[in-house]
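Novice: Sequence and predicted structure below; questions after.
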Amino acid sequence: MNATATAVATATVFVWLGMVLAISFLEAPLKFRAPGVAVPVGLGIGRIVFRALNRVEIALAAVTLAAIVIVRPSGVTAGLTAAIITILAGQLTVVRPRLNRRSDRVLAGENLPRSTVHLYYVGLEAAKVIALVVLGIRLLMTG
């Protein structure tokens, strides 16, 4: 086992976890509660913030994967890593494009009923958080 790769993977996983918790479960819901923030403004801000978060997540996923490969993980650790990357890929290729199309329409002035598509994103975020916590703990225990 490579102690440096394990330390890098552990740190990266916990940084990733912190970013997802801060943005998805703190910033995102709170911005719509701020006085004077209309839905189109909140959507515009959210798109910028989530685009940046997702780019950082891609980089964190790449670093995590590279470090995990060096560690030569157990099946559980490899499976958790694969699950996290699969969840992120699903969010970026399936759910985010749908959310973007909808927010394009709202930003163009359409008055649309409340969407449930964001609930899929939130559900995937919750699953990703759980997997990141478990992976981080496993890495701490093996390091």
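Specialist: Received it, and whenever you're ready, just let me know what you need. Small disclaimer: the values here were computed from a predicted structure and weren't measured.
Novice: CA atoms for contacts and neighbours, from now on please.
Specialist: Fine.
Novice: residues contacting the residue nearest to the spatial centre of the chain?
Specialist: For the chain, residue 20 is the residue whose C-alpha lies nearest the centre (CA atoms, centre = their mean; 5.1 Å). Taking CA atoms under 8 Å, 6 or more residues apart in numbering, we find residue 20 in contact with 53, 125, 129.
Novice: The structure to be compared is supplied as follows:
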Amino acid sequence: MTAAFAFTWLGMVLAISFLEAPLKFRAPDVTLRIGLGIGRLVFAALNRIEVLLAVAIWVTLLIGPRSPASLAAAGAVVLVLLLQLAAVRPALTRRSDRVLAGEEGPRSRAHLVYVGLEVVKVVTLVALGASALAGA
């Protein structure tokens, strides 16, 4: 089950963060304000589901077979998610609040940090899923 949860989470991150998020701004008539509004809704939903998947992964690891590699990868992916939720998302929310209020300003570096953490999350979820499948 750990692998199933990890790969489900991986698919959601790939589909939303690396496909939906950049493509929505290329759609006709999607302004920055509209794109940000959609993004906030989508990422809030994704983050809630990520928390549920993280809990599900830890439950399966605690009650079932686990390896040091799986435990390390699960710990790493939860750490990345916590960094995103506690450190980066608040900065992104403040920035999008200002843009949605009509304010203009420099681009946020927090977005690049979030994307970098998403890349780390993808690699970690692949490692977690693979180690869970291998039983290593």
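Specialist: Sure thing, it's come through. Everything quoted here is computed from the prediction, not taken from an experiment.
Novice: before we move on, the earlier item: for the aligned partner of the residue nearest to the centre of the first structure in the second structure, pull up the helix or strand it's in.
Specialist: Matched by TM-score structural alignment, residue 20 of the first structure corresponds to residue 13 in the second structure. In this assignment (DSSP states H and E), residue 13 of the second structure forms part of helix 2-15.
Novice: quick one: that helix to the first structure mean distance?
Specialist: Compared with the first structure after fitting, helix 2-15 of the second structure deviates on average by 0.6 Å (mean CA distance after the TM-score superposition for the first structure).
Novice: With the first structure overlaid, report how far the helix or strand just after that helix is off on average.
Specialist: Tracing the chain C-terminally past helix 2-15 of the second structure and defining elements by DSSP H and E, one meets helix 21-24 next. Superposing on the first structure places helix 21-24 of the second structure at an average distance of 0.5 Å from its equivalents, by mean CA distance after the TM-score superposition for the first structure.
Novice: where do the helices sit along the first structure?
Specialist: Listed in chain order, the helices of the first structure (DSSP state H) span 3-22, 28-31, 39-71, 75-90, 96-107, 117-142.
Novice: Quick one: distance of the first one to the chain centre.
Specialist: Looking back up the chat, that one is helix 3-22 of the first structure. How far helix 3-22 of the first structure lies from its chain's middle: 13 Å, per CA atoms, centre = their mean, to the nearest Å.
Novice: can you pull the buried residues of stretch 84-91 of the second structure?
Specialist: Residues 84, 85, 88, 89, 91 are the ones in stretch 84-91 of the second structure that count as buried (16 or more other CA atoms under 10 Å).
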